[in-house]
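J.: got a sequence here, can you build the structure:
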Amino acid sequence: PFAPFLYTLANDGASIINPAVLKEHAADDARGFLAQNTAGSGPFMLKSWQKGQQLVLVPNPHYPGNKPNFKRVSVKIIGESASRRLQLSRGDIDIADALPVDQLNALKQENKVNVAEYPSLRVTYLYLNNSKAPLNQADLRRAISWSTDYQGMVNGILSGNGKQMRGPIPEGMWGYDATAMQYNHDETKAKAEWDKVTSKPTSLTFLYSDNDPNWEPIA
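T.: Below you'll find the predicted structure:
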């Protein structure tokens, strides 16, 4: 049994797809077909798609649940976060997704949009490759964990709009453990762990995605 099964189905990466359509285009597990088409079961269906520009959704007449209130939903692809913020401020769009903190602060100053703040389940992890030297040394990983300035990143990069996680599951999500062990910025403990490292590296390679503007200042 997989305990989070129902929860997983509610995520876009595991949404239910019509099996008959998959079998019809099963040459590559329907990857090629699904890259250009949809075969979902939700309240909306795809009417048109301009790649890299816009998607238009309309109500799905075959949806068995309550009918959606909107007759049409337009999803615009706007790469620049500043452009998303400006269009939201002008009233050209109703919702802007994934605005970085600096753009949210700009919105607050404009006083044209009501910025509501509330806890979210968005998380950011720093993954350590513990199967490869030098990070296969537990002492080194602990030294990194104790030396990381968690609150400094929250305050300096996120302008206080965030909190350090306690364990791998964020507060508010099923499975969260409020008693889980939590590292903090402690240079004394970091040095003690560093002194135990057998093979001390002179540098580490940090790979990050440019999709999130917060990663570069963290690096």
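
J.: C-alpha only now, for contacts and for neighbours.
T.: OK.

J.: element containing the residue nearest to the spatial centre of the chain?
T.: What sits nearest the mean C-alpha location of the chain, by C-alpha atoms, centre = their mean, is R122, with 5.4 Å. R122 is part of no helix or strand, with elements assigned from DSSP states H and E.

J.: please apply the same query to V56.
T.: Assigned by DSSP H and E, V56 falls in strand 54-59.

J.: give me the buried stretch members for that strand, please.
T.: For strand 54-59, burial by neighbour count (16 or more other C-alpha atoms under 10 Å) applies to L55, V56, L57, V58, P59.

J.: from D177, how far off is the nearest residue to V56 once chain neighbours are set aside?
T.: Spatial nearest neighbour of V56, chain neighbours left out: S74 (4.5 Å); criterion: C-alpha to C-alpha, 6 or more residues apart in numbering. Distance, S74 to D177, using C-alpha to C-alpha, to the nearest Å: 39 Å.

J.: and for comparison, fold this next one:
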Amino acid sequence: MNIVFPTLRNGLFGAILALSPMLAAQAKTPADQLIVGMSMVNLFSIDPANAPGLDASGINANLYDTLVKRDNGNPERHVPQLAESWTVSEDGKQITFKLRSDVKFHSGNPLTAEDVAWSLYRVMKLNFGLATTWKAYGYNLDNIQASIRATDAHTLVIDLPQPTDPLLVIDSLAISPSAVVVDRKQALQHEKNGDLGAAWLVTNEAGSGPFTLSKWSANDSLVMTRFDGYWAGPAKMKRVLVRHMTESQSLRLMLERGDLDLAYGMAAPDIKAIERSDALQVQALQRGTMYYVAMSMKQPEFAKQQVREAVRNLIDYQGIDQQVMPHYGTLNQQPMQLGLAARLPDPGYTMDVAKAKALLAEAGYPNGFNTTIRILSEPPFIDIAARMQATLAEGGIKATIVTGTGNQVYGAMRARNFEMIVARGAERYPHPYFSLRTFVYNPDNSDAAGLPNFQGWRASFFNQQLNELIDRAGVERDADQRLKLYHQAQTLYDKQVGPIMMISQMTDTAVSAADVKGFTGDDAEATRYLGVYKQR
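T.: Presented below is the predicted three-dimensional model:
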């Protein structure tokens, strides 16, 4: 297998040595501390305006709060958080939130509606990828301060600048990583050259959540400490310590020795080996996030539909699902989450080498061509890529695998500077509109548009008819007509052989010690440790 390694992977011995001597010597972790092992390779920023990854979302869910939260993961029902109540005007053009009056930030500053409005303005002003969520609703730097405003300390008014289902906006306020509320005064105290505190917030926080950030060393460890003044009552654990561990065997060993309480990202063989252990418990967390293969249509080969279709015929979907993805994901070939009423059945793609070769010859590549596949240097990405490398070769496409950190891999894709990539990404939240906007929508295909939150833009895929179908679905109030629009969009994307090809829907398996109670993974990878405790 031809693989380029820009960075070395941590070995088992190195991961064990990375644990502090105190933890390594104990048979059990401290009763009031939660010790978590997981890969932090894709955790490069926790700034809410620029932290789209799953790892950052999981951390920020404990450091910050949102106005509302989904009720048991349902995108059409929400429960109060910072907002005690909200109303939608009869014409559907305005949402008014009434905020709690007893919330304080970790700094001691009171949380006000002005902080909420400023937090969303900040996202638009900095204009990182997460601003795309709000641009989709018609917000821009010129109108956001007038459209999202505090009318008093505890009242927030949101005007919708274009026809939009207000429920979509409420849902975005519940689940978007950019919707958390930032302490305006604290952030501006650390402002440099008009950056609204951006440089400081990469590695610091200004939230009101149940934990404060005590320490973060990139690719090493992160410590969160209980915030005793939390408005919903203090967390049960005094501290949460997250250790960077990429090797599944290391995670398993630390769990079995009692040096870890909770682990994410374990490989299937290690999970199977401990499933019957009385000392450990396994929890499968169904996510909305997708594993996918993407091709850049900036590359002349992948700009041709025949080549993209050839690649689609050189992916061993069933083999990957059965041999690589157990405990990682479930087969899904649509750009929409499983279980949604708007989702069409899988198209039934299968591997067909003869058809792929014929398509490549038709496209002018009878002998194939060379390319690269970027991946994170951890399972299941490296296993998917290795399998793809072999099956692509059967059709004549010779792929070199390039591994790297999250910044190296996803950064290249966000910059539209890649050939192929095996990745995992949004849309994390189960909603047909958000799924299609994230994976196949692209309002402006120019480099200058800078729309990295749209996977379609990253892959340089643009189809105006598809955009219009999705736009119409976003404002359509009739449920039957909306369903038809979603079906038409999926069918059109299939015919266009879009460059982002879904492989699997993520299953996040968490393994914990049997005495860890109150842990439930959130549908948006925003697991909160507020109610977690140890029964000893």
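
J.: in three-state terms, label D139 of the first structure for me.
T.: helix (DSSP: H, G, I helix; E, B strand; the rest coil).

J.: which residue in the second structure aligns with it?
T.: Aligned by TM-score structural alignment, D139 of the first structure pairs with Q306 of the second structure.

J.: tell me how many other residues crowd the closest residue to its match other than its chain neighbours.
T.: Among residues not flanking Q306 of the second structure along the chain, L359 sits closest, at 5.3 Å (C-alpha to C-alpha, 6+ apart). Using other C-alpha atoms under 10 Å, L359 of the second structure has 22 neighbouring residues.

J.: one more: E80 of the first structure?
T.: By other C-alpha under 10 Å, neighbour count at E80 of the first structure equals 9.

J.: ditto for K304 of the second structure
T.: Neighbour tally, K304 of the second structure, other C-alpha under 10 Å: 15.

J.: chain center to the helix ranked longest in the second structure, what's the gap?
T.: The helix spanning the most residues in the second structure, taking DSSP state H as the definition, is helix 479-496. Put simply, helix 479-496 of the second structure sits 24 Å off its chain's centre (C-alpha atoms, centre = their mean, to the nearest Å).

J.: please apply the same query to stretch 176-195 of the first structure.
T.: 25 Å.

J.: over to stretch 206-213 of the first structure?
T.: Relative to where its chain is centred, stretch 206-213 of the first structure has its mean C-alpha point 12 Å off (C-alpha atoms, centre = their mean).

J.: with stretch 75-84 of the first structure instead?
T.: With C-alpha atoms, centre = their mean, you get 17 Å for stretch 75-84 of the first structure.

J.: now the end-to-end length of it.
T.: Using C-alpha to C-alpha, first and last residues of stretch 75-84 of the first structure are 12 Å apart.

J.: for it, which outside residues touch it?
T.: Contact with stretch 75-84 of the first structure is made by G52, Q53, Q54, L55, V56, L57, A96, A98, L99, P100, Q103, as judged by C-alpha atoms under 8 Å, 6 or more residues apart in numbering.

J.: now with 10 Å, please.
T.: 49-57, 85, 87-89, 92-93, 95-100, 102-104, 106, 211, 213 (C-alpha atoms under 10 Å, 6 or more residues apart in numbering).

J.: the first structure: which residue goes with L213 of the second structure?
T.: Matched by TM-score structural alignment, L213 of the second structure corresponds to L46 in the first structure.

J.: for its match, what are its contacts?
T.: N37, T38, A39, G40, L55, V56, L57, V58, P59, N60, V73.

J.: which of these are conserved in the second structure?
T.: Using both residues aligned by TM-score structural alignment, their matches' C-alpha atoms under 10 Å, the second structure keeps these contacts from these: N37, T38, A39, G40, L55, V56, L57, V58, P59, N60, V73.

J.: could I get the residues you listed as a markdown table with distance to K112 of the first structure?
T.: Below are these laid out as a markdown table (distance: C-alpha to C-alpha, whole Å):
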| residue | distance to K112 of the first structure |
| --- | --- |
| N37 | 37 |
| T38 | 36 |
| A39 | 39 |
| G40 | 37 |
| L55 | 27 |
| V56 | 27 |
| L57 | 28 |
| V58 | 29 |
| P59 | 31 |
| N60 | 34 |
| V73 | 23 |
